[in-house]
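*Asks:* show me the folded form of this:
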Amino acid sequence: MRNQKTYTVNEATKILENYCAYQERCHKEVEQKLYDLNMISIAKEQIILHLLQHNFLNEERFAKAFVRGKFSIKKWGKVKIINELKFKGISAYNINSGLQEINQEDYLKTIQVAAEKKLNLIKEPTKFKKSTKLATFLISKGFESELVYKIIKDLI
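*Replies:* Purely as a prediction, here's the structure:
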């Protein structure tokens, strides 16, 4: 058996406060961190409660920050963002709240720019193959298929 460091509740609380202060975290990430620190259930609950009461942990704030980051930096579409948030155990209410961070005009502009950029890189002879490759790319970025097909129709 390997020799693992143990932490008091106070030490673990400080570690988690720093962890949450560094960047927004969701409950799942905090629980994983507590698991990695080998904390017992009662200590985990006590620490999570402390983090919630002192506003280190706020899932709505996390969802908003996550949406802003993935949309503005990674240029992800709403479908991919929603799936990632669901995977992280974020509630439907907080997901919808987070999605409000996306300006619809910016969203449409982003998908348009991504489509035009990718279209210039696709070296296919037929319209059908071009539009199929473009659709696959845009849908994999998380954009809604009805939007994708509308933009492709306008572009090709």
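*Asks:* okay, CA-based contacts and neighbour counts for the rest of this
*Replies:* Fine.
*Asks:* buried residues, the biggest helix by length in the chain. List them.
*Replies:* When the chain is parsed with DSSP state H, its longest helix is helix 104-121. Within helix 104-121, the residues that qualify as buried are 107, 110-112, 114-115, 119, counting by 16 or more other CA atoms under 10 Å.
*Asks:* I'd like the structure of this one too, to check against the first:
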Amino acid sequence: MAENWSPKRKTYTVDEARLKLEGYCAYQERCHDEVLSKLRAMSMIPEAVDLIVTHLITHNFLNEERFAIAFARGKHRIKKWGKIRITNELKLRNISQRNIATALKEITPDEYYATFHDTAEKNWASITGVITQAKRKKFCDYLLRKGFESNLVYDKLKELEKSD
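*Replies:* Predicted structure coming up:
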């Protein structure tokens, strides 16, 4: 006999959900959207969501500016992303323009250009056995996808072509 079987979703009290979200936010920086998604996945009612989010903000578990700064710094240093990609990713997470600007200030111009030049030179050296036009396209596409400004990319392309 086949019965309609569906696993019961765990239900949470407001206190249980609050504790779970405190741990979730303490583990790494989170943005409001991530927390709201988590609460929706836990099937929390809107009133409980408001209470929990307010608690997290009040007790400094949730801070959008701190999230934006950590995100920008991490993506630049680890994934070697440029400012355009970082900005777009933060906008996708509904981070305010003010917080995005604050986060981008955390990346010093010297560090930014050093990362750009290092990434560009490694990529240029890695593209081998390709016709010049195709190499140019691969090089530019890669750096533009990483989020670096087009003027930087094209200037670097000219510089690298002269040195070859």
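*Asks:* before we move on, the earlier item: what range does the next helix or strand after the longest helix of structure 1 cover in structure 2?
*Replies:* Sequence-wise, the next helix or strand downstream of helix 104-121 of structure 1 (DSSP states H and E) is helix 127-140. Alignment of helix 127-140 of structure 1 against structure 2: residues 132-145, by TM-score structural alignment.
*Asks:* over to stretch 24-41 of structure 1?
*Replies:* Using TM-score structural alignment, the residues of structure 2 aligned to stretch 24-41 of structure 1 are 29-46.
*Asks:* which residues touch the matching stretch?
*Replies:* Counting contacts by CA atoms under 8 Å, 6 or more residues apart in numbering, the residues outside stretch 29-46 of structure 2 that touch it are 10-12, 17, 21, 49, 53, 62-64, 66-68, 70, 93-95.
*Asks:* likewise stretch 103-115 of structure 1?
*Replies:* Contact partners of stretch 103-115 of structure 1, identified using CA under 8 Å, 6+ apart, comprise 75, 77, 134, 138, 143, 148, 151-152.
*Asks:* and for stretch 52-70 of structure 1?
*Replies:* Counting by CA under 8 Å, 6+ apart, 17, 20-21, 24-27, 48, 51, 76, 81, 85, 90, 94-95, 97-102 sit against stretch 52-70 of structure 1.
*Asks:* any buried residues in stretch 133-143 of structure 2, and which?
*Replies:* Quick answer for stretch 133-143 of structure 2 (16+ other CA under 10 Å): 136, 138-140, 142-143.
*Asks:* redo these as JSON lines? Include distance to Gly74 of structure 2.
*Replies:* Shown next, in JSON lines, are the buried residues of stretch 133-143 of structure 2 (distance: CA to CA, whole Å):
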{"residue": "Arg136", "distance to Gly74 of structure 2": "28"}
{"residue": "Lys138", "distance to Gly74 of structure 2": "25"}
{"residue": "Phe139", "distance to Gly74 of structure 2": "23"}
{"residue": "Cys140", "distance to Gly74 of structure 2": "23"}
{"residue": "Tyr142", "distance to Gly74 of structure 2": "19"}
{"residue": "Leu143", "distance to Gly74 of structure 2": "18"}
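*Asks:* mind listing what's buried along stretch 17-24 of structure 2?
*Replies:* So stretch 17-24 of structure 2, judged by 16+ other CA under 10 Å, has buried residues 17-18, 21-22, 24.
*Asks:* what does stretch 52-64 of structure 2 give?
*Replies:* Per 16+ other CA under 10 Å, stretch 52-64 of structure 2 contains these buried residues: 52-53, 56, 61-64.
*Asks:* do stretch 85-94 of structure 2 as well
*Replies:* By 16+ other CA under 10 Å, the buried positions in stretch 85-94 of structure 2 come out as 85-87, 90.
*Asks:* list of residues touching it?
*Replies:* Contacting residues not belonging to stretch 85-94 of structure 2 are listed as 31, 33, 68, 72, 75-76, 97, 100, 145-148 [CA under 8 Å, 6+ apart].
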